[in-house]
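Novice: Okay, here's the prediction I keep looking at, along with the sequence it came from:
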Amino acid sequence: MSIPILWEDPFSIKQSSLFIPIYFSSLDEDEKLTVKECLKVFGINMEFSNPLFDYARFLRILNICQLEIKVYEWMCLKLNILNLYDFDLRTTPLITLPFKLFLESGAILHEFGLYNSEFLRFELEIFHSLEQNVQFYSRLQHLSLDIISNFGIENIAKLLRVLAKNTTKIIALRLEVCTYAELIHTLPPALIHFIKSQEQLRKFILNDRNNCPTEFYSIISASESQKDTLQEVILDGCAFSAKFEVLNNCKNLETLRILDCDMKLLKILDYNISTLEISYYQINVPITVQIFRKDWHITTTIKN
């Protein structure tokens, strides 16, 4: 019983990276050869042993960024160096092949974080595996997506369409957006469809890191479908858009956190929430006075 528990979240920060070769040893023979050749470029000689268990199938929490960090740390340990400055696209198989292994091993994820990654290749084979192994994401409850142009907006949209077919139990959805205006218009339809497919979304986080066009905020309209379940919304770096008014229809919304956003958002949000957190470089006094008159628990932070 303890073995599955220990391997549910191996990529957490507190874990050592010494376990990485176990996943490499679980690959098929052709994939092992690919890994071996990849590591040889960096001066690492890899010998594979037979794992005692099918460890990959125990995985429940996967963050692609943390996967990359653990592979990087393990390579540094093998080379007895502090930093591997040429950790580049040549290491792509060291990330993509373990991800494919997790997909095909029977693992059932509860949390998945897909962040800006140059090393994870979402090629046709990966999407085919996603479609064939729906158990991998069928019980997802927490999903984080870093929507950034060099990852591939088309890949994100395609992934969302795949997930929407079999993933309906998301509790918390986090979107971090940093992309270019000419690419972003292709994504809202897929995001809206995905959000509407959920049955119990309780927490929604939108982090706009690059002043994306306000048209992108049309995805907020999908929160109407979650008006009975949504309890917490966090907006970070968002510009003003009247589209956020739809949040007033979320009758069970308890907590709203507005972090470094356009303060005019507060003028259109009129729902009787219990907790409001505001963090900004400069507080708009008239708007602040207006919201203090409401019966909310308010936390404000003014940054220097």
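Specialist: Cool, got the structure. Since this is a predicted model, take the numbers as computed values, not measurements. Residues are numbered from 1 along each chain as shown.
Novice: only C-alpha atoms for contact and neighbour calcs from this point on.
Specialist: Will do.
Novice: Wasn't Leu143 part of a strand?
Specialist: Yes. The assignment for Leu143 is a strand, going by DSSP: H, G, I helix; E, B strand; the rest coil.
Novice: Now for it: which residues touch it?
Specialist: Contacts for Leu143 (CA atoms under 8 Å, 6 or more residues apart in numbering) come out as 111-113, 170, 172-174.
Novice: Now, these that are in strands?
Specialist: 111-113, 172-174 (DSSP state E).
Novice: Just the closest of those to Leu253, please.
Specialist: Ala172 (13.7 Å; CA to CA).
Novice: on that earlier part again, with neighbour count and distance to Glu254 as new columns, can the contacts of Leu143 be given to me in CSV?
Specialist: Shown next, in CSV, are the contacts of Leu143 (neighbours: other CA atoms under 10 Å; distance: CA to CA, whole Å):
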residue, neighbour count, distance to Glu254
Glu111, 20, 23
Phe112, 18, 25
Gly113, 17, 25
Ile170, 22, 18
Ala172, 20, 15
Leu173, 18, 16
Arg174, 18, 18
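Novice: quick check, nearest of those to Cys76?
Specialist: Gly113 (23.9 Å).
Novice: Number of residues surrounding Asn166?
Specialist: Counted by other CA atoms under 10 Å, the residues lying close to Asn166 total 18.
Novice: dropping in the other structure now:
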Amino acid sequence: MACSKVLLGNLPELTDDIIQYFRDDIPTLRSCILVNKFWCQIAIPLLWKDPFSMKNPKNFHFIEIYLQKINEKDKAQLSRCGISNNVFPTKTLFNYSNFIKCINTRNIYSIIVNWIEANKMFTCSKGRIFLLLIKIFIENEAKLHTFEIEIAYKYLESRKYFNSIFKLILQNPKFISKLKNLKLHFNEDIVKYKFDYKYLKCFYYHCNLISSLHVRFSGYKSFKHNHIILSQIINSQRNLEKIIFAHVKYINEHTLPFSSDIIPFYNIIGDSNSSKPLKVIIFYRINFRNILHIKEAFEQLNVLESIHILECLIFNSNFIQQIIDLNKPFKLISLFIKDEHDLFMSDENRNLQIVLLMQLLFQNFGEYLENIGFSSNVKDVLKYRALEFINNYCKRIKFFDIYTTSIQKTHIALDSINIFGQNLNYLSIYVLIPHNEKDESTIEMFLRLAHVLPCKLEYLNLYFNTQIRKNIWDVFLKNLKHISIKKLLFRIINLFDDILPYIKEYIMKEKRVEYLAIEGYIEIQVSTYIIHKYKSELFNMTDELKEFESYNIKVKEYNDLYIKAHEFIDEMY
């Protein structure tokens, strides 16, 4: 009876909650619109909240649906560019322009480029279409929830339209008045071309509900030149709970400027208001030698719940000593360590210095740590000393990401996994096995891996760089039968025929996983005597896909299931 009421719309609040649960599940939402009119009215706004972020859309008709709303004068201008009225639908069931909630400037620009390229007769400026779309959203009273602004060099040709867009937004502040998430990308090329970032003032004049701010920059000069405006945005917000500072590329200490590009961190997040509700700060690929006044900045944050340091340079400055000297807890929840070199110090002395700093770090903050990872180029001598400290001081590890360079080193990582116990919920382990390794050693390692894994995992990603014999897959997967895994990923150099029979027997038939991704190899005979190996995915094997789906196992592409640490931390905290 209750189910019938939900279907008929007699329990509107419950129905709305159910459909909202699927807000990011596009196939399910498309099915919902077919149930009845009531379900359709709930699902359609969710489907149209961010159409520009769709991966590999089949077509770009949604642009034409939006442009159907422009006035006759604008239609006449587009007609002169080859975009006739016949392109636009004559009638639509909904005012789709009102449903837009998320805008990413790069995504919109890319979609417009693809739309124009797909219609060879269109000669209209990309910037002109961009401006018209924003104008339509504003005129139809859309209110953004998320705004991501990314300006790259290729957008300079549309600079006048970009400035016109933000002038239009300044004149129509209701468009951004409900903004919750703001993402800004400061590009180094834009600094060279003296691009005007004054448009950012619309966010501290007209937005006061921002709860999450993501600042991404491709060079320290671009960040330095705009930190005053950034500080104004931060200090104008009274609901700001999360800030992310991210550098676009992998930072290289040798190529970074020092004294000329230092950034006063206290000036960016600090003001006289000590009641700032900031709870989460994430640093991604930041060189802390370029950051000043760290201690002063953190001293004024009274409700900070978590700090996350991901692939940053932290051992090249007095950063660790500054956070140790704090008069309040420094709740370091995530630490992903990258390799750090120093041109002015021998490797031996540098390693000794880093080990001492690591020990101080884990002694003082290990009790808070939940997420630990190492980049692939971290030296073994540092990685395994760090694991010693982690085993001694960290009792709450939930996420663990590590590269190992031998069977022996893998056993050291497995010691840590065993210590983490049932707390561990996400594991990525990359095992580099020498080609001459004996089968007995490999089997022993695989059996131990199966033994130390917790009985329930949200995510398990396994990467092996050498061919694993069929009998080893058989032994390993048979011993995984006691473990329930939501998302299981393999990246292997084996042929699918080597592993699939055992995956089916011990994983598929036992229904041990919900999602599965395997990246491996297939053989294709190109001539009578020549067979080539090609990389492929289980996702691309249609018949196999159907068999797994019959057991309610969703097969995905490897990269779609693969968890990037910085995205995981952003989503979880």
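Specialist: Yep, it's here. It should be emphasised that the depicted structure is a prediction, and the values quoted were computed from it without experimental measurement.
Novice: can I get the contacts of Leu143 of the first structure in a markdown table with distance to Pro93 of the first structure?
Specialist: Output for the contacts of Leu143 of the first structure, formatted as a markdown table (distance: CA to CA, whole Å):
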| residue | distance to Pro93 of the first structure |
| --- | --- |
| Glu111 | 23 |
| Phe112 | 20 |
| Gly113 | 19 |
| Ile170 | 30 |
| Ala172 | 30 |
| Leu173 | 28 |
| Arg174 | 27 |
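Novice: Next, give me the two most distant ones among these.
Specialist: The span of those, defined through CA to CA, is set by Gly113 and Ile170 at 12.8 Å.
Novice: Report the separation between Pro329 of the second structure and Phe336 of the second structure.
Specialist: Computed with CA to CA, to the nearest Å, the distance linking Pro329 of the second structure and Phe336 of the second structure is 20 Å.
Novice: ends of stretch 88-100 of the second structure, how far apart?
Specialist: Using CA to CA, one end of stretch 88-100 of the second structure lies 19 Å from the other.
Novice: any chance of the ones in strands among the contacts of Leu143 of the first structure in TSV, with distance to Val35 of the first structure too?
Specialist: Shown next, in TSV, are those (distance: CA to CA, whole Å):
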residue	distance to Val35 of the first structure
Glu111	27
Phe112	24
Gly113	24
Ala172	35
Leu173	33
Arg174	32
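Novice: closest to Gln290 of the first structure among the residues you listed?
Specialist: Nearest member of those to Gln290 of the first structure, counting by CA to CA, is Arg174, at 29.4 Å.
Novice: Tell me the counterpart of the closest one in the second structure.
Specialist: Using TM-score structural alignment, the partner of Arg174 of the first structure in the second structure is His214.
Novice: Which residue lies nearest the spatial centre of the first structure?
Specialist: Among the residues of the first structure, the one closest to the centroid is Ser144, at 2.0 Å (CA atoms, centre = their mean).
Novice: distance of the aligned residue in the second structure for it from Trp115 of the second structure?
Specialist: Aligned counterpart of Ser144 of the first structure in the second structure: Lys183 (TM-score structural alignment). Lys183 of the second structure sits 25 Å away from Trp115 of the second structure, going by CA to CA.
Novice: residue in the first structure matching Lys470 of the second structure?
Specialist: Match for Lys470 of the second structure (TM-score structural alignment): no aligned residue.
Novice: thinking again about what came up before, any idea how far the match of Arg174 of the first structure is from Ile485 of the second structure?
Specialist: Applying CA to CA to His214 of the second structure and Ile485 of the second structure gives a distance of 32 Å.
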